[in-house]
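Trainee: Have a look at this prediction, sequence included:
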Amino acid sequence: MGDRKEQSYRNMIFTGVMDDESELIPIITEGEDVELKDFEAPEILPILPLRNTVLFPGVVIPITVGRAKSLKLIQEVFRSDKLLGTVTQIDGAIDDPEQKDLYKIGTVAKILKILEMPDGSTSVIIQGKRRFEIQEYLEEFPYFKAKVRLLEEIVPTDETAEFNAIVGSLKDLSVKIAQYSSNVPPEASFAVKNIENSTFLINFICSNTDLKVDEKQSLLEIADLRERGIQAISYLVQEVQLLELKRDIQTKVKLELDQQQREFLLNQQIKTIQNELGGNPVEQEINDLKEAAKEKKWSEEVAHHFDKEVNKLQRLNPAAGEYSVQFSYCQTLLDLPWSEYTEDNFDLKHAESVLEEDHYGLEKVKERILEHLAVLKLKRDMKAPILCLYGPPGVGKTSLGKSIARALGRKFIRMSLGGLHDESEIRGHRKTYIGAMPGRIIQNIKKAKSSNPVFILDELDKVSGDFHGDPASALLEVLDPEQNSEFHDNYLEIEYDLSHVMFVATANTLSTIAPPLRDRLELIDVSGYIMEEKVEIAKRHLIPKQLESHGLTAGQVEFPTGSLEFLVERYTRESGVRELNKKIAKVIRRIAKKIAFDEKYQRTLTVDDIREYLGVEEYSRESYQGNEFLGVVTGLAWTAQGGEILYVESSQSKGKGSLTLTGNLGDVMKESAMLALEYLKSHADELTINPAVFENNSWHVHVPEGAIPKDGPSAGVTMVTSLASVITGRKVRKNIAMTGEITLRGKVLPVGGIKEKILAAKRAGIKEVLLSDENKKDLAEIKEVYLKGLKFRFVKNISDVLNYALLKK
């Protein structure tokens, strides 16, 4: 019942109320204290519950009547000119209070005026007369009626200096509050100054002070007017101190206002307007960040760091440039999959079938991957090893990573390192820099939304360094299982755990990878494919893929094995199958065109069809050229595209013992040729060579295809055999190829790339391969099918080579 009316009603409290006949209703009784003391009231009174206000004796207040029960009570009391009792509700929020919801002590009131307001509500002007205490409630319907006992006011009979000081203090404090507070009308101080009666002054101030309802009720319940005044002073002093503090702060802020603060205030006004229109988008963004953070599985350390950064974001002005930087940082922290992992599929049969389905051959690689999965299945928390697949282009190193991810059921990420030369690409920039962002490692982890993906680091051997730093050194932390559990990204400023990521690096060659980085890798050689494997890969993978890409079906085109072998042999020269894939695509495009034009074509492709679609044969078969000429020897070489056969030609002419080298040879190959000639000079007797030959002749060593740079020690035995052949006049044995490094004392040292070289020899139709005795162990790792049809001879020194390779005649 009865909220205090708006500002107009507050003005009525201090200025009086005009009735219809322009008679001013006084707000304070101008009589003596004896008028309140001798006031009599019936023993039984109707009780009007008041909401959020307390009526004091002698004080006039307006109340708004809204409840039906209260309206009926007011109308009946006003018609009969009776008195009523006002009691304040303990909880103003209760709409229909019961007896237990009302205070026991209230004030007898008299209705002075009932006003019908323009908005249809009813307002009542009432005046307090005397305090009472409820003895018992007699009725509840249609409104409360109770038996009451009037309470005495203990008023000082002779106003002492102390009492006068209390009254004076109340006046001064009330005037100060009226001056400081914008909520109190100016007439308030005028009314307080003109009240002469001490009793009414104390009650008036208690009634109109901005106190809580329970504090006003406690003042009403104090019978001694002097004690009531002292208690009121304690409340007013607190209010004055608070208002003075507010005024001091406002004065200080006003003096310190500058352009930025002015903009801030304007932004606050905009924020208020936005809230009225449906909410501030900036606050909504921050609240969204906080709500999303509740769902994260991050550690306490990360959670504390995020809360600190979001609190910093809240303190920033949205118009400042730093706000967007800070918001992006918080969003990045939130987007990262902290401690979020996909569940690994440890069905090893499934993993094996996936690897077999996606890749033909590569047995060593598949075996190593299955070993890792087996250990992971048993141990569950094994730190992921760093596998490095190295080999020529097009052999399926990158696609192996996809197969590993599919077998494990993990997310897949591929990051190309080709041409990377800035360390910040790995570690990121500090967030204070303009345009700062995390490194590509963290960016890809965020994109994958999982902390345990299969992460392919492609082209590791193409990383280079410059004045921006050395990315290879930054990769040391990423690729070290002992360090990457606390990987530090400059942008994040907090460690991120990469130990569950399965890193797989790929490279074409190991020579350009920094030794410390190579030391952290588990190297797996992915060598080239032989003819049979290429044909099988084309049938299983390349042809179905290209048919689907060009809108054809398997029934429209058929590649017989013979046609595929012809295509591989005459139109490709590689270890992998990338060029083969392009040639197959070209053939299928030609067929698709014929189908689209309704032209006739051969469904089963012959060698002639392949030649028609692809044109003139690009490569002649690498074949053995015979031993009709002295000084022509077949060598075996390794290239990034796989193995190749290499011819070394030597000629002898009259001269003074000089050696000429041609064929775009590197320093190592030139040194091998010089070693070969020096060996022959020093062992002329053993080879039955006349020493005068070395004084009266000159030699020319040439390696064909002079436009192609060639280097390496593998041609050492080939060069010594070529020179020995031309000097001794002994031809080279038929169908033989060789590889190996030589020393000045005649030793034959082992070389690498044996599998690729053997494949090249087999393609060329070589029947016998001569190798260093120490390369015997390399054959044990090569599948038997690769060795079929080849004969191997192992040598320890150059004399063994020459005794076998050169014919006696």
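Mentor: Great, that's in hand.
Trainee: Could you use CA atoms for every contact and neighbour count after this?
Mentor: Noted.
Trainee: Check what contacts the strand or helix carrying residue 679 and list those residues.
Mentor: Using DSSP states H and E, residue 679 falls within helix 667-682. By C-alpha atoms under 8 Å, 6 or more residues apart in numbering, the surrounding residues in contact with helix 667-682 are 659, 661, 687, 691, 694, 701, 710-713, 715-717, 719-720, 723-724, 741-746.
Trainee: Can you say which of those are buried?
Mentor: 661, 687, 694, 701, 710-713, 715-717, 719-720, 723-724, 741-744, 746 (16 or more other C-alpha atoms under 10 Å).
Trainee: what separates the spatially most central residue of the chain from residue 492, distance-wise?
Mentor: Closest to where the C-alpha atoms of the chain average out (C-alpha atoms, centre = their mean) is residue 336, at 3.0 Å. Distance, residue 336 to residue 492, using C-alpha to C-alpha, to the nearest Å: 10 Å.
Trainee: Name the residues contacting each of those two.
Mentor: Common neighbours of residue 336 and residue 492 (C-alpha under 8 Å, 6+ apart) do not exist.
Trainee: list the buried ones in the helix or strand hosting residue 11?
Mentor: Using DSSP H and E, residue 11 falls within helix 7-15. Judged by neighbour count (16+ other C-alpha under 10 Å), helix 7-15 contains these buried residues: 9-15.
Trainee: Now do the strands in the stretch 651-800 of the chain.
Mentor: 659-662, 697-702, 736-738, 741-742, 748-749, 768-772, 791-795 (DSSP state E, counting those that start in this stretch).
Trainee: what does the stretch 451-600 of the chain give?
Mentor: If DSSP E, counting those that start in this stretch is used as the criterion, the strands of the stretch 451-600 of the chain fall at 454-458, 487-488, 495-496, 502-507, 522-525.
Trainee: try this one side by side with the last:
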Amino acid sequence: MNQDIPFSLPILPLAEYVLLPSIVTTFMVYPSEADYLTNHASNYVICVPLADKKRNKTHATDLSQLFHYGCVAKIIECDRTLPDICVLKVEGVCRSRIRDVSSSDGGGQYKALLEHYPDQFKDLCLQDQMSFQTVIAKFIEKMKYIGVSSSVLNELGLLVDRCHISHVANLMLCIMDSPFCDKLRVLEQSDTKQRLTQVNDAVNRYLKMINVTSTSNQNEMLFDSIRRKFYLLKEVNSISYNQQQEEENYQFKSLSQDDEEILDLVRKLNQAKLPEYAVTAVKRDLNRLRKLPESSSDSAVLRIYIEYMADLPWQHMSATELNISSAKEQLDADHFGILEYLSVLKVKKDAKPPIICFVGPPGVGKTTLGMSIATALKRKFHRMSLGGVRDEAEIRGHRRTYVGALPGLFIHGMRQCGVQNPVFLLDEIDKLVQGTNQGDPSAALLEVLDPAQNSTFIDHFLNLPYDLSQVLFIATANSLDNIPKPLLDRMEVIQLDGYTFNEKLHIAQTHLLPKQIKAHGLGFLNLGIPDQVVMHVAEKYTRESGVRGLERLMANICRYKCCEYTNLEEAGKVEQFKRQVGVEDIDGILGSEPFEDDMVESEDMPGVITGLAYSGSGNGGIMFVEASKMPGSGNLHLTGSLGDVIQESAKLALSWVKSNAFTLKLTSHSKENLVQHDDIHIHFPSGAISKNGPSAGVTLVCAIVSLYSGYHVSPTTAMTGEISLRGRVLPVGGIKEKVVSAHRAGIRKIILPFRNRKDVEEDVPDKVKDDIQFVFAKSIWDVLEAALIMNTSDKWSHRIYESRL
């Protein structure tokens, strides 16, 4: 309330009208009365209704007829152009109680001693406000139902959205034909909550009074009455509220010349609760937008910018009730590290979420796991695919100097989620295109994924800091090799291995088959696909780390059975339908088997070694290495579609064997060149398949030593590992996949690097470990002792032992 309002004001008695705060209206008064009212220094009057509204004049000669409450009004204008009458335009300011009345001239002009009761805008709970807004919505809906013009109702809705709820209540009483006594009760009620309750009752009575079955003439009269009252109030600026209250409750003001779209933007901006630094920038751009013509390209960019600023969640957080027990049920039990992160978020509410990166072959459930985390946290989920993104502006947005400028993926995602703490899944982060002429998007991600910087992330379109620190970022990748090291350093890497066949069987029976049977409508047939059929399909028809291909094959089986059932039903032979799928049926449903199991060779011969391989898709398998020698001059020939790394491993293996040939009893003296008169040819079968990677070093050494020593390696023994020039055995990856595939191929002894012992203990299934003998080697000498089969009379093993000492 304006503090300049005096507590003693001249009285303007009202015979048939009740003025309420925030309402602007006009009164007809005599010139002498106008002189008395306008000559008051404060330019305020107290409008007091007469308790007996049957008075024909507005002059009160009997003080007992004055109501004990009135509305302080500010005189806006006094029009004296009409003869013998003056038009006063006044604005209601606040309700006041009449404490005493005195005559200023001993005649009919009076002054009142007042006690002011300004509106309390902060004493309403959210439930009260929502209740009243529901009643207003019912009123507008009822008016729409009985045929009131939509343009009138739209303008009324805009005014309701822009104004304080107390002002809206006063407006409703003016629009409706509320009884005079109802308005008096609202005027004297100083408690805002009680006043809203009274207005609620008045609106509900008015809605019940409307007869929707009235004749068209009656309806038209009602419509005209509502339109007339609404436009009359609008023409005199019916919803006005004092400047101080406007500044207190609203950050952005609407102007009388604003169009409907700008009014809607202003309303959204006031609801968005922007921080102070953003308010200053948006006010400047909002004023620019008002001055620009709609056809201007700058106008379109500014509108999009302000819409984004209004729609972004600046303070709204989604409620998260994190229950670790339910989260554990939601997530896979193997990913215990994820539960640790969630536990930290539960204990420390304001902890910055970690940046998690799931790395694994396709189809192992990286994206699904991210969705499960969002479900466990009860947060909004947003997925963005980064595969093929080559423009830095996709991350940081375009500057508004360009026509058609838009924000980046992160600001767009925040707008879609509507909360400050969603879960963002950055899919295929290793597929980002680097080093293009549009900039480096991976470098732009450094600020987003840095917990120390993303609280002030600046998008070029917004050109303002935006807080991303509450977002839980989850990235997925197939390989770490293509992720830049500075970006990788900002993420917590969690490896997801490919599934074993037993795991695929469990997933298929638990999730894939019920899903496909339901999708194809076969639930009523009790279709059964036994475990041995699923295992047969997984082994003979798929070579993948995940279960996408297996799910497609299950869908193929379901479609085949659908077709079979339809044909038998049309032929009237439904009883012949076979509800159980057998292994013998798979060849006719899916065709011939595209894959065969890797089997060890039964014949053992020098120079042929069984190695273990791992493909980038998450599959493992055995790989044969064949070595032979021929007359030549010491050249090394390599075939089998080999990459640079594996070729270097072959050269390294040959160098080590040549340097240790005398110790290995392959030469007669230490200065003799082992391959002086020979060429060595090393071949990797299946030449159509590209092979590369640092895991064949020990296999190549054993192949060369076996070739020159004449000793062979058992076909049921396999090995993997890389070597150094000094003969140390270095660890390799993909142990679980390699071991499981070796077990499936019939391998019973596996030689592994000593530093891979932990991988075997933690990842390899117990059933596989029980069937295989593991040898963990620290040096290549350990590998040779465990791999080569020698005669019992040979002293070579003793010679090796002595050389190692």
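Mentor: In hand now; what should we look at? The shown structure was predicted, so the numbers you read here are calculated from the model rather than taken from an experiment.
Trainee: buried ones in the helix holding residue 679 of structure 1?
Mentor: Neighbour counts over helix 667-682 of structure 1 (16+ other C-alpha under 10 Å) mark 668-670, 672-677, 679-681 as buried.
Trainee: Looking at structure 2, which helix is longest?
Mentor: The residue-count maximum for a helix in structure 2 (DSSP state H) belongs to helix 548-570.
Trainee: same thing with structure 1?
Mentor: In structure 1, assigned by DSSP H, the helix with the most residues is helix 225-256.
Trainee: and that helix, which stretch of structure 2?
Mentor: Aligned by TM-score structural alignment, helix 225-256 of structure 1 corresponds to no residues of structure 2.
Trainee: Ok, stretch 519-533 of structure 1 next?
Mentor: Under TM-score structural alignment, the counterpart of stretch 519-533 of structure 1 in structure 2 spans residues 489-503.
Trainee: Please name the nearest non-neighbouring residue to the aligned partner of residue 345 of structure 2 in structure 1.
Mentor: Mapped onto structure 1 by TM-score structural alignment, residue 345 of structure 2 lines up with residue 376. Leaving aside its chain neighbours, residue 376 of structure 1 sits nearest to residue 382 (5.8 Å; criterion: C-alpha to C-alpha, 6 or more residues apart in numbering).
Trainee: My reading is that that neighbour lies in a helix. Confirm?
Mentor: No. With DSSP: H, G, I helix; E, B strand; the rest coil as the criterion, residue 382 of structure 1 is located in coil rather than a helix.
Trainee: And it, how far from residue 481 of structure 1?
Mentor: Here the criterion is C-alpha to C-alpha. By it, residue 382 of structure 1 lies 10 Å from residue 481 of structure 1.
Trainee: try residue 44 of structure 1
Mentor: 90 Å.
Trainee: Could you give the number of residues near the nearest residue to residue 759 of structure 1 once chain neighbours are set aside?
Mentor: Closest residue to residue 759 of structure 1 apart from its sequence neighbours, by C-alpha to C-alpha, 6+ apart: residue 530 at 6.2 Å. By other C-alpha atoms under 10 Å, the residues close to residue 530 of structure 1 number 19.
Trainee: The one 5 residues further on too?
Mentor: Residue 535 of structure 1 has 23 neighbouring residues, counting by other C-alpha under 10 Å.
Trainee: Does it touch residue 563 like I think?
Mentor: No. Contact criterion C-alpha atoms under 8 Å: residue 535 of structure 1 and residue 563 do not qualify, at 9.6 Å.
Trainee: Look up how far residue 12 of structure 2 lies from the most far-flung residue of structure 2 relative to its centre.
Mentor: Distance from the C-alpha centroid of structure 2 peaks at residue 106, with 75.2 Å (C-alpha atoms, centre = their mean). From residue 106 of structure 2 across to residue 12 of structure 2, the span is 16 Å (C-alpha to C-alpha).
Trainee: next one: residue 383 of structure 2
Mentor: For residue 383 of structure 2, the distance to residue 12 of structure 2 equals 65 Å [C-alpha to C-alpha].
Trainee: Compare these two and say which one has the larger neighbour count.
Mentor: Legend: neighbour count by other C-alpha under 10 Å for residue 383 of structure 2 and residue 12, higher for residue 12 (26 against 16).
Trainee: quick revisit: report the buried residues of the longest helix of structure 1.
Mentor: Across helix 225-256 of structure 1, burial judged by 16+ other C-alpha under 10 Å covers 225-226, 228-233, 235-237, 239-240, 243-244.
Trainee: Kindly spell out which helices and strands sit in contact with it.
Mentor: helix 161-180, helix 198-208, helix 213-220 (3 or more C-alpha pairs under 8 Å, 6 or more residues apart in numbering; DSSP states H and E).
Trainee: Residue 623 of structure 1 is nearest to which of those helices?
Mentor: Closest of those to residue 623 of structure 1 is helix 161-180, at 108.3 Å (criterion: C-alpha to C-alpha).
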